[in-house]
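S.K.: Predicted structure and sequence below. I'll ask about it afterward.
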Amino acid sequence: MSIQPGDPIPSMPLQVATADGAQDSDTSQLFDGKRVLLFSVPGAFTPTCSERHLPGYVQHHDEFAKRGIAVYCLSVNDPFVMQAWGESQHIPAGLLMLADGNGAFTRALGLEMDASKFGMGVRGKRFALYAENGVARAVEVEAPGEFRVSSAEAMLDTIAALPPA
């Protein structure tokens, strides 16, 4: 079963891709005491991810920041790929690129998918998750082949419609 609103973010190690290389972190450091929008893409440098998903969060990053919301991009890729992708997309300071190299965090969320027929192995579904203080408040998972509910614009609307915690 996948993570649902009200569920805690699983405690897991992750790597943050930085200009200086991979930095070890964990979900408690990344989520506890914070408002976070985590969006996940099936793969860095893939068409929809590079042309629409990440660019939308780059374009609207300031709107999330004004609301006190950190933005993280997650993919089942290694941190070096995530670093190169972030650089190629000119991500703003503060938008973190998270590498879930073996997909352990994605599996813990229950949001993995088998993309073997595309030569990609096990990856993460396209989704967006809004969390406050380490607890999911909204989880939007895309249907296969779609890109609507996890976009930056859709998530800004979703967050605005949430009742106070």
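M.R.: Cool, the structure landed. Residues are numbered from 1 along each chain as shown.

S.K.: C-alpha only now, for contacts and for neighbours.
M.R.: Fine.

S.K.: Count the residues that sit near G121.
M.R.: Around G121 sit 11 other residues, with neighbours defined as other Cα atoms under 10 Å.

S.K.: do you know how far it is from E112?
M.R.: According to Cα to Cα, to the nearest Å, G121 and E112 sit 10 Å apart.

S.K.: Same question for I9.
M.R.: I9 is 15 Å from E112, by Cα to Cα.

S.K.: just A136 next, same as before
M.R.: Using Cα to Cα, we find A136 at a distance of 17 Å from E112.

S.K.: same question, N133
M.R.: With Cα to Cα as the criterion, N133 and E112 are 24 Å apart.

S.K.: Nearest residue to the most centrally placed residue in the chain in space, please, no chain neighbours.
M.R.: By Cα atoms, centre = their mean, the chain has its centre lying nearest to F39, at 2.6 Å. Among residues not flanking F39 along the chain, A128 sits closest, at 4.1 Å (Cα to Cα, 6 or more residues apart in numbering).

S.K.: does the one you found sit in a helix or strand, and which one?
M.R.: strand 127-132 (DSSP states H and E).

S.K.: Can you name every helix or strand that that strand contacts?
M.R.: On a contact count with 3 or more Cα pairs under 8 Å, 6 or more residues apart in numbering; DSSP states H and E, strand 127-132 meets strand 35-41, strand 135-141.

S.K.: Could you give the separation of the helix or strand following the first one from the chain centroid?
M.R.: Think strand 35-41. Per DSSP H and E, the first helix or strand lying C-terminal to strand 35-41 is helix 47-48. Distance, stretch centre to chain centre, for helix 47-48: 16 Å (Cα atoms, centre = their mean, to the nearest Å).

S.K.: another structure for you, compare them:
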Amino acid sequence: MIKVGDTLPEVTLQEYSEVEGNGCSIGPNPVKVGDAVKGKTIALFGLPGAYTPTCSAKHVPGYVEQAEALKAAGVDEIWCVSVNDAFVMGAWARDQKTGGKVRMLADGSADFAKATGLTLDLTARGMGLRSTRYSMLVKDGKVATLNIEGPGKFEVSDAATLLAQAKG
């Protein structure tokens, strides 16, 4: 499992973008993790799935609300990573109004989740292999802080916790 001091895995995530004004969509577009984090501080959080109750009601909205404060604390970008396809993440981004605040990145085949060891097997619930709920502060590709939730919990991966760590 990934830990503080480790480098993020060299995998490719997918991002679905909207064309300003006419609602037409572009994508999915590849996001090579190694290139995308170079020289940046990233507030990255992972969660089990788009449109799931805790993720939609608390996790994503907290990061949207804290986006300016995180940027003021030195964060260049905020990433939400989930084992969903880019089209679902794009629709969820519209629903959550994340535009310009949180990048909604798809880990459709769970490559990132598997490479970090942050997987959650929800096969028995009909959801397959997913990402566990976590947050991390990444500086120039290296994990600076890592907060992993226990099963069914939402206590340490929230935006307020990561903001306090970014300010620290």
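M.R.: The structure has been received and is ready for your questions. Keep in mind that what you see is a predicted model, and the values were worked out from it rather than measured.

S.K.: quick check: angle from the strand holding A128 of structure 1 to strand 35-41?
M.R.: Taking axes from the mean of the first three to the mean of the last three Cα atoms, to 10 degrees, one finds strand 127-132 of structure 1 and strand 35-41 inclined to each other by 170 degrees.

S.K.: Could you point out the residues of structure 2 onto which strand 127-132 of structure 1 aligns?
M.R.: Following TM-score structural alignment, the aligned partner range for strand 127-132 of structure 1 in structure 2 is 134-139.

S.K.: and that stretch, how far from structure 1 on average?
M.R.: Superposed on structure 1, stretch 134-139 of structure 2 shows a mean distance of 0.6 Å to its aligned residues (mean Cα distance after the TM-score superposition for structure 1).

S.K.: That stretch: which residues count as buried?
M.R.: 134-139 (16 or more other Cα atoms under 10 Å).

S.K.: And the residues you listed, which is closest to T54 of structure 2?
M.R.: The shortest approach to T54 of structure 2 among the buried residues of stretch 134-139 of structure 2 belongs to Y134, at 12.7 Å (Cα to Cα).

S.K.: which one is that closest one nearest to, not counting chain neighbours?
M.R.: Using Cα to Cα, 6+ apart, the closest residue to Y134 of structure 2 is I148 (4.4 Å).

S.K.: Residue in structure 1 paired with the one you found?
M.R.: When structure 1 is aligned by TM-score structural alignment, the residue opposite I148 of structure 2 is V141.

S.K.: Equivalent analysis for G90 of structure 2, please.
M.R.: Structural correspondence for G90 of structure 2 with respect to structure 1 (TM-score structural alignment): Q83.

S.K.: Which secondary structure elements does the helix or strand hosting that match sit against?
M.R.: Using DSSP H and E, Q83 of structure 1 sits within helix 79-88. Packing partners of helix 79-88 of structure 1 (3+ Cα pairs under 8 Å, 6+ apart): strand 13-18, strand 21-26, strand 96-99.

S.K.: Tell me which of those sits nearest to A108 of structure 1.
M.R.: Nearest to A108 of structure 1 among those is strand 13-18 (11.3 Å), distances taken as Cα to Cα.

S.K.: coming back round to it: neighbour-wise, which of N133 and E112 of structure 1 wins?
M.R.: E112 (20 against 16).

S.K.: Wait, the more buried one touches F105, no?
M.R.: No - if you go by Cα atoms under 8 Å, E112 of structure 1 and F105 don't touch, sitting 9.2 Å apart.

S.K.: Give me the angle between the helix holding Q83 of structure 1 and strand 21-26.
M.R.: Using the same axes, to 10 degrees: helix 79-88 of structure 1 against strand 21-26 is 110 degrees.

S.K.: buried residues in helix 79-88 of structure 1?
M.R.: Buried-residue list, helix 79-88 of structure 1, by 16+ other Cα under 10 Å: 79-86.

S.K.: if I look at the residue lying farthest from the centre of structure 1, how far off is R123 of structure 1?
M.R.: The centre of structure 1 is farthest from one residue, K117, which by Cα atoms, centre = their mean lies 23.2 Å away. K117 of structure 1 is 12 Å from R123 of structure 1, where distance means Cα to Cα.

S.K.: likewise I69 of structure 1?
M.R.: When I69 of structure 1 is compared with R123 of structure 1 (using Cα to Cα), they lie 26 Å apart.

S.K.: Ok, R107 of structure 1 next?
M.R.: 9 Å.

S.K.: next one: G6 of structure 1
M.R.: 24 Å.

S.K.: Who has more neighbours out of the two?
M.R.: A count of neighbours by other Cα under 10 Å puts R123 above the other of G6 of structure 1 and R123, at 25 against 14.
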